[in-house]
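Undergrad: Build me a model:
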Amino acid sequence: MPALRAVLFDLDGVLTPTAELHMRAWERLFAPFCAVRGLTPYSGADYFAHIDGKPRYDGVATFLASRGVELAWGDAADEPGEGTVCALGNRKDVIVNAMFTEEGIAPYPGSVRFLDDVTAAGAEVAVVSSSRNTPTVLAAAGLADRFAVVVDGNVAAREGLAGKPDPATYLRAAELVGVPAARCVVVEDALSGVQAGSAGAFGLVLGVDRGVGADALREHGADVVVADLAELRADVLDRPARVTGADA
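TA: Modelled structure (predicted):
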């Protein structure tokens, strides 16, 4: 039996290249918002610093705070617009869903190969994502039937789970696949995600560097960093768990 028995995958930027699409959607939202108000222009660095990996509304609020802008939180039912944090988040959702339709989604080949390898080796697998669009993305990428356990933004809202960098969603996924956290691998491309893996005392935190930087991923909790999951095989499950005395 390998030391590590489950692999918990983030979605955007790990299984699918939708992180890049999300980056452009956020730019479409915030570039004009900042221009009209005379704020410091939005840049790609803002995505990694304030938004990447977080629940949508938290990302809006964190970015606004970086520009000294205060808006009422509002409600998830708010119409897409600019009057509240939720309205802005809902506007971003409209933008990104239009982009899904226009551009389509394909998974990273290296990630699919790694998924195939660990599944063939007997590992349990799950998707853990802050996105409420996770079911749409998995279906469009042809991966929906590969994951019996999905803990996404919808599940987090329904069950009252805190978003990344809190480890709650990953811990819930470990519970659902029936493997102790100390025997699970967390696979993440976002700083908030590797922080969640480290905070949750998971067996191994794999960072995938899609632009945030290998050093930054390590500094925030990644044990191993790769540029693409094609660099890894199922023998990663044989690595000793980072947590000693872990429950078998």
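Undergrad: can we go C-alpha only for contacts and neighbour counts from here?
TA: OK.
Undergrad: Within the helices and strands, which one has Val186?
TA: strand 184-188 (DSSP states H and E).
Undergrad: now the helices for the protein?
TA: 18-37, 44-46, 56-66, 85-103, 109-120, 134-140, 153-159, 168-177, 191-199, 214-219 (DSSP state H).
Undergrad: do you know which of these lies nearest Leu8?
TA: helix 168-177 (7.3 Å; Cα to Cα).
Undergrad: Next, the angle from that closest one to strand 184-188.
TA: With axes from the mean of the first three to the mean of the last three Cα atoms, to 10 degrees applied, the angle from helix 168-177 to strand 184-188 works out at 140 degrees.
Undergrad: from the chain's centre, how far out does helix 168-177 sit?
TA: 14 Å (Cα atoms, centre = their mean, to the nearest Å).
Undergrad: Quote the end-to-end distance of stretch 128-147.
TA: 10 Å (Cα to Cα, to the nearest Å).
Undergrad: I meant stretch 38-46, not that one.
TA: Start-to-end, stretch 38-46 (Cα to Cα) is 16 Å.
Undergrad: Other residues contacting that stretch?
TA: Met23, Glu27, Phe30, Ala31, Cys34, Ala35, Phe63, Arg67 (Cα atoms under 8 Å, 6 or more residues apart in numbering).
Undergrad: Just send the helices of the chain back as a markdown table, with mean neighbour count and distance to Leu229 too.
TA: As requested, the helices of the chain are exported to a markdown table (neighbours: other Cα atoms under 10 Å; distance: least, Cα to Cα, whole Å):
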| stretch | mean neighbour count | distance to Leu229 |
| --- | --- | --- |
| helix 18-37 | 17 | 15 |
| helix 44-46 | 14 | 23 |
| helix 56-66 | 19 | 26 |
| helix 85-103 | 19 | 23 |
| helix 109-120 | 17 | 5 |
| helix 134-140 | 18 | 18 |
| helix 153-159 | 16 | 24 |
| helix 168-177 | 22 | 19 |
| helix 191-199 | 26 | 15 |
| helix 214-219 | 17 | 14 |
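Undergrad: Among those helices, which comes closest to Leu4?
TA: helix 109-120 (10.3 Å).
Undergrad: Who are the contact partners of the nearest residue to Ala173 once chain neighbours are set aside?
TA: Nearest residue to Ala173, sequence neighbours excluded (Cα to Cα, 6 or more residues apart in numbering): Val151, at 6.1 Å. Each residue near Val151 by Cα under 8 Å, 6+ apart is listed here: Ala126, Val127, Val128, Ser129, Thr169, Tyr170, Arg172, Ala173.
Undergrad: to compare against the first, here's another:
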Amino acid sequence: MLHDSTTPVDWSDYAAVLFDLDGVVTPTAEVHMRAWAEMFNAFLSGGDAGGGDRAAYTDADYFAHVDGKPRFDGVRDFLSSRGIELPEGEDDDPADRETVKGLGNRKNDAFNAVLERDGVEGYPGSVRLLDHLRSLGLPLAVVSSSANAPAVLETAGLSDRFATVVDGAVAKAEGLPGKPAPDTFVRAAEVLGTTPDRAVVLEDAVSGVRAGAAGDFALVIGVDRGAGVQTLTDAGAHLVVADLDELVPPTQDAP
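TA: Sure, this is the predicted structure:
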């Protein structure tokens, strides 16, 4: 459904646009990456609980096992990749407890500390696209694996741009499996009164692109913030851009 024009998307073909948050609307993916690295490397160097491979955690581990997934799934998948076995624990495990959920809560504490200290703003190109889509009257949603999505939107001053937010807390409350399952995107489309075959997904994470592809969304746009164009294409993206500014028609000067 791409077309020949100055921009690669004709937005009038669609009924809703569904945005991932971290790395698509705001640069908070970088904060998540730092928080994951600090947490995992402290754990890996702090002893041999669970056995397995204790080599340092890297950005490659983030993109392969963690990026875009619900927090506890990311912990589980990374530990599994290293052959490390920990108890599952409980949702409210303290951050110093060496369980899957304790490590996940340790990472969440680190993320919230950075967000509170440094704040966050939307990517300029993403804000330009939000402005353009608002001018077209298209309903928008955020679909994020993070339970921190409302706080991030509030801090960035972008809460009013989205008709709904389907985040990790909503997914848990409604029993929706997280990305790469398509359910959270499908739910957001339903809330906006449409169906996947009329909606666009914008994602920077492989797991999120796979979710959009699995849900048969009309258009899945990958945003390359580090995963790689070919990787996102192989995951199911119909189109990959480096910045959402590429999806905004250029300003036409009056003759």
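Undergrad: now the helices of the first structure in CSV, with distance to Ala230 of the first structure?
TA: As requested, the helices of the first structure are arranged in CSV below (distance: least, Cα to Cα, whole Å):
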stretch, distance to Ala230 of the first structure
helix 18-37, 18
helix 44-46, 26
helix 56-66, 29
helix 85-103, 24
helix 109-120, 4
helix 134-140, 19
helix 153-159, 27
helix 168-177, 23
helix 191-199, 19
helix 214-219, 16
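Undergrad: Which of those helices sits closest to Val208 of the first structure?
TA: Among those, helix 214-219 sits nearest to Val208 of the first structure (Cα to Cα), with 8.0 Å.
Undergrad: which part of the second structure lines up with that closest one?
TA: Per TM-score structural alignment, the counterpart of helix 214-219 of the first structure in the second structure is residues 229-234.
Undergrad: with the first structure superposed, average distance for that stretch?
TA: Average distance, stretch 229-234 of the second structure versus aligned residues of the first structure after superposition (mean Cα distance after the TM-score superposition for the first structure): 0.3 Å.
Undergrad: ok so, going back, corresponding residue for the residue nearest to Ala173 of the first structure in the second structure?
TA: Using TM-score structural alignment, Val151 of the first structure lines up with Val166 in the second structure.
Undergrad: relative to helix 191-199, how tilted is the strand holding Val186 of the first structure?
TA: Using the same axes, to 10 degrees, strand 184-188 of the first structure lies at 160 degrees relative to helix 191-199.
Undergrad: list the helices and strands strand 184-188 of the first structure packs on?
TA: strand 6-9, helix 191-199, strand 204-208 (3 or more Cα pairs under 8 Å, 6 or more residues apart in numbering; DSSP states H and E).
Undergrad: try 6 Å this time
TA: Under the contact definition 3 or more Cα pairs under 6 Å, 6 or more residues apart in numbering; DSSP states H and E, strand 184-188 of the first structure sits against strand 6-9, strand 204-208.
Undergrad: got these as CSV, with distance to Val186 of the first structure and mean neighbour count columns?
TA: Converted to CSV, those look like this (distance: least, Cα to Cα, whole Å; neighbours: other Cα atoms under 10 Å):
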stretch, distance to Val186 of the first structure, mean neighbour count
strand 6-9, 5, 27
strand 204-208, 5, 27
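Undergrad: and the angle from the strand holding Val186 of the first structure to strand 204-208?
TA: 20 degrees.
Undergrad: in the second structure, what residues pair with strand 184-188 of the first structure?
TA: Against the second structure, strand 184-188 of the first structure falls on residues 199-203 (TM-score structural alignment).
Undergrad: The matching stretch vs the first structure, average distance?
TA: Looks like 0.2 Å for stretch 199-203 of the second structure (mean Cα distance after the TM-score superposition for the first structure).
Undergrad: What are the contacting residues of that stretch?
TA: For stretch 199-203 of the second structure, contacts defined as Cα atoms under 6 Å, 6 or more residues apart in numbering pick out 14-20, 209, 217-223.
Undergrad: hmm, which two among these are most spread apart?
TA: Ala15 and Val223 (20.4 Å).
Undergrad: quick one, what contacts the residue mapped onto Pro17 of the first structure from the second structure?
TA: In the second structure, the residue paired with Pro17 of the first structure is Pro27, using TM-score structural alignment. The contact partners of Pro27 of the second structure, taken as Cα under 6 Å, 6+ apart, number zero.
Undergrad: ok, now how distant is Pro27 of the second structure from Arg82 of the second structure?
TA: Counting by Cα to Cα - Pro27 of the second structure and Arg82 of the second structure are separated by 28 Å.
Undergrad: next one: Gly193 of the second structure
TA: 43 Å.
Undergrad: So these two - more neighbours on which side?
TA: Arg82 (15 against 11; other Cα atoms under 10 Å).
Undergrad: Identify the residue of the second structure aligned to Ala120 of the first structure.
TA: With TM-score structural alignment as the criterion, Ala120 of the first structure matches Ser135.
Undergrad: which ones are touching that match?
TA: So Ser135 of the second structure contacts nothing (Cα under 6 Å, 6+ apart).
Undergrad: what does Val112 of the first structure give?
TA: Taking Cα under 6 Å, 6+ apart as the definition, Val112 of the first structure has no contacts.
Undergrad: one more time with 8 Å, if that's ok
TA: Leu15.
Undergrad: Distance of the residue opposite Val114 of the second structure in the first structure once aligned relative to Asp75 of the first structure?
TA: Aligned counterpart of Val114 of the second structure in the first structure: Met99 (TM-score structural alignment). Applying Cα to Cα, the value for Met99 of the first structure to Asp75 of the first structure is 24 Å.
Undergrad: His238 of the second structure touches Asp216, doesn't it?
TA: No: His238 of the second structure is beyond contact range of Asp216, at 11.2 Å (criterion: Cα atoms under 8 Å).
Undergrad: Quick one: map Val248 of the second structure onto the first structure.
TA: Under TM-score structural alignment, Val248 of the second structure pairs with Arg233 in the first structure.
Undergrad: what's near enough to touch its match?
TA: Counting by Cα under 8 Å, 6+ apart, Arg233 of the first structure has contacts Phe114, Asp117, Val118.
Undergrad: of these, which stay in contact in the second structure?
TA: Mapping the contacts of Arg233 of the first structure onto the second structure (both residues aligned by TM-score structural alignment, their matches' Cα atoms under 8 Å) leaves Phe114, Asp117 still in contact.
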